[in-house]
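Below is the sequence, then the predicted model.
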Amino acid sequence: MAQRMYIVDDDKSIRVMIKNIIEDNDLGVIIGQANDGEIAYKQISSIYPDIVLIDLLLPSLDGIEIIKKVKNEINHDMIFIMISEVSSDNMITEAYEAGIEFFISKPINVLEVVTVIKRAIESQNLRNVLNQLKNTYSIDSRKNVTAPITNSSRRNTMKIYSELGITGESGCNDLANIIEIIVNERKTNNHFNKYNMKEIYLELNKRFYSENSIKTIKAIEQRIRRTVIVALNNIANIGIEDFSNYKFEKYSSVLFDFSDIRLEMDYIRGKSKQRGKINIKTFIEGTINLLKD
């Protein structure tokens, strides 16, 4: 899947230039832009881009503060690329300490932008693979054994998620593990016939992760939320290309509210600034219903 990118710079010409470089070189999809730090933080917190290209000096909230807030509060492993003409070693060091991983200097050089973004994409892809491997295994601390989680329902779940284009997302295995938990519990003792998502996240954390903290559970929630957002976006794109596509017909109204699919389609077309909303419980129960078919 194409990397989802967000650009933050108070200079419109810089944003346009970077957008054109990304699109001309087929490096990814621009899912948002901002010229103000506070606006950028709010949007980044809701749409979870893979890569953020961000200026150091911004109105209302500077680039370093945005990165710190995202890394500490959202706890999401998105990649930040700093764009700046700042030459101060201390400020650049502070930016790296805050969480940037790559740096593009102003004035903008096309070759540098392309090279840096390609390196960031490679880093993001590697991170997704590692997260997928990590989440595929259950750690049994009492036996100190790593055991794979496999059965027919999981294979079918992953087949569905492959068609949705989200198997490379870090929250995909969390979703598959949740499906596994709910399906098995309902078979054995009717547990989780009714539940709220907090209960599910706590159960997932207890079974598959060694850390029992609010931060860990928040990270799980954010990974899953971002993955479902990507699924919504992918299905909306399929609907735009071909309304009669079997994937669109099969998944659009089962995993999402169809009005939100339409909103997302309008957002992609540039007809609306409002995106479609997701409901993670609806997505999970929809997946379970698809497994019964």
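It's in. None of the values given here were measured: they were computed from a predicted structure.

From now on I want contacts and neighbour counts done on CA atoms only, so please keep to that.
OK.

and Asn135, how many residues sit next to it?
21 (other Cα atoms under 10 Å).

Kindly report the same for Ala236.
26.

What of Pro148?
12.

That one: what's its closest spatial neighbour, skipping adjacent residues?
Tyr137 (4.8 Å; Cα to Cα, 6 or more residues apart in numbering).

and the residue nearest the centre of the chain, what helix or strand is that in?
Nearest to the mean C-alpha position of the chain, counting by Cα atoms, centre = their mean, stands Arg226 at 3.6 Å. Arg226 belongs to helix 214-241 when elements are defined using DSSP states H and E.

what about versus this one:
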Amino acid sequence: MKFYIVDDDSSIPMMLRRIIEKDPQNDVVGIAHEAKKALADLTLMAVDIVLVDLLMPEISGIELIKQLKQRKPSLRFIMISQVRDSELRSEAYQTGIEFFIDKPINVIEVKTVIEKVIQNIQMTEKLTHIQALVGGSLTAEPVVDQRQKAKERILSILRFLGMTSEAGSSDILAIAQMMLEQHLTFREIDFNKAYHIDDREKKILFQRIRRAIKTGLTNLATLCMDDMDNEVVIEYANSLYEYKNVRNEMQFLRGTRQTGGKTSLRHFFDGLLNEVNVSD
């Protein structure tokens, strides 16, 4: 895959390049420290994936992506950012980015996100090839649209839970999409094989995800205290956390319990996919 990196901090592209090019099949074909150069380069160059800094002088990362998508709709984008503002992140996803990579740069996160985007590209290429073989009687577009709708549904749930500003939200999105596409439950995923990581890296990945899920639990418990009759809150409390854990978190927030609710990665992810499938 051919990559292009845009970041006004000169150290970031160097770090990303080292990580990306550890895979001999990947090649960073260009680097820019400001959006205007990137716009000029990418209009002419053959590139698969662009990594773009969110906040840059003159032209923001979001505006750069909007302009590039008009010129080259097939480009895939990963956003780099140290900003945790949920509204900005939501706007970036709506613009068409695949995932976020958070600063400071985490090697495991970069590897995981890039691998997922490459898988998405390869899936689209396979569908296009199948379409060509059958003479156009099978179209790739409905499958691609379905995947996009699932992604938007997952993001809407994470936004409701106030989790999109958490570092682990990109991991949650990537894992949920993989489960949907490969028809897997959480327990069936071989993370070491799927993300090319060892047990230590897997532990770090799970820790980052647990922190994000715990934030969602706390936010959901707060919502539940404010509006006990909200059907959506109660549904997510049951499907994503089990209501007893939300209740324990509520008691902890009120100061009537010494420990909060527990979280289960398996229950959260399987529940998240159930919510997405029910909405289809």
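Cool, got the structure. Computed from a predicted structure; not experimentally measured.

Overlay them and tell me the TM-score.
For this chain pair, the superposition-based TM-score is 0.48 by TM-score structural alignment, normalised by the length of structure 2; 158 aligned residues with a Cα RMSD of 3.7 Å.

just checking, what packs against the helix holding Arg226 of structure 1?
Helices and strands touching helix 214-241 of structure 1, as assessed by 3 or more Cα pairs under 8 Å, 6 or more residues apart in numbering; DSSP states H and E, comprise helix 172-188, helix 197-208, helix 246-255, helix 258-269, helix 280-292.

who wins for proximity to Asn237 of structure 1 among those?
helix 258-269 (6.8 Å; Cα to Cα).

how big is the angle separating the helix holding Arg226 of structure 1 from helix 280-292?
For helix 214-241 of structure 1 against helix 280-292, the angle between stretch directions is 60 degrees (axes from the mean of the first three to the mean of the last three Cα atoms, to 10 degrees).

What segments of the stretch 101-250 of structure 2 are strands?
Taking DSSP state E, counting those that start in this stretch as the criterion, the stretch 101-250 of structure 2 contains no strands.

what's the closest of the helices and strands packed on helix 214-241 of structure 1 to Ala34 of structure 1?
Using Cα to Cα, the nearest of those to Ala34 of structure 1 is helix 258-269, at 16.0 Å.

follow-up on the earlier one: next one: the residue nearest to the centre of structure 1 relative to Cys172 of structure 1, how far apart?
Arg226 of structure 1 sits 10 Å away from Cys172 of structure 1, going by Cα to Cα, to the nearest Å.

do the same with Ile238 of structure 1
Distance of Ile238 of structure 1 to Cys172 of structure 1, computed by Cα to Cα: 20 Å.

quick one, which of these two is more surrounded?
Counted by other Cα under 10 Å, Ile238 of structure 1 and Cys172 do not tie: Cys172 has more neighbours, with 25 against 20.

Contact partners for that one?
Residues in contact with Cys172 of structure 1 (Cα atoms under 8 Å, 6 or more residues apart in numbering) are 132, 161, 166, 224, 227.

In the stretch 151-280 of structure 2, what residue spans correspond to helices?
169-182, 191-194, 199-226, 231-236, 243-254, 265-279 (DSSP state H, counting those that start in this stretch).

Pipe those into a markdown table and attach mean neighbour count and distance to Glu87 of structure 2 per row.
What follows is those, written out as a markdown table (neighbours: other Cα atoms under 10 Å; distance: least, Cα to Cα, whole Å):
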| stretch | mean neighbour count | distance to Glu87 of structure 2 |
| --- | --- | --- |
| helix 169-182 | 20 | 14 |
| helix 191-194 | 13 | 30 |
| helix 199-226 | 18 | 16 |
| helix 231-236 | 16 | 21 |
| helix 243-254 | 19 | 25 |
| helix 265-279 | 17 | 22 |
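
Please look at Ile217 of structure 1 and Glu203 and confirm they touch.
No: look at Ile217 of structure 1 against Glu203 with Cα atoms under 8 Å: they stay out of range, at 9.9 Å.

Which one's more surrounded, those two?
Higher neighbour count among Ile217 of structure 1 and Glu203: Ile217, with 20 against 15, using other Cα under 10 Å.

ok, the more buried one to Ile83 of structure 1 distance?
Taken as Cα to Cα, the span from Ile217 of structure 1 to Ile83 of structure 1 is 32 Å.

and what of Thr157 of structure 1?
In terms of Cα to Cα, Thr157 of structure 1 sits 40 Å off from Ile83 of structure 1.

again with Gln33 of structure 1
14 Å.

Kindly report the same for Ile31 of structure 1.
For Ile31 of structure 1 relative to Ile83 of structure 1 (Cα to Cα), the value is 18 Å.

quick one: which of the two has more around it?
A direct count of neighbours by other Cα under 10 Å for Ile31 of structure 1 and Ile83 places Ile83 higher, at 24 against 17.
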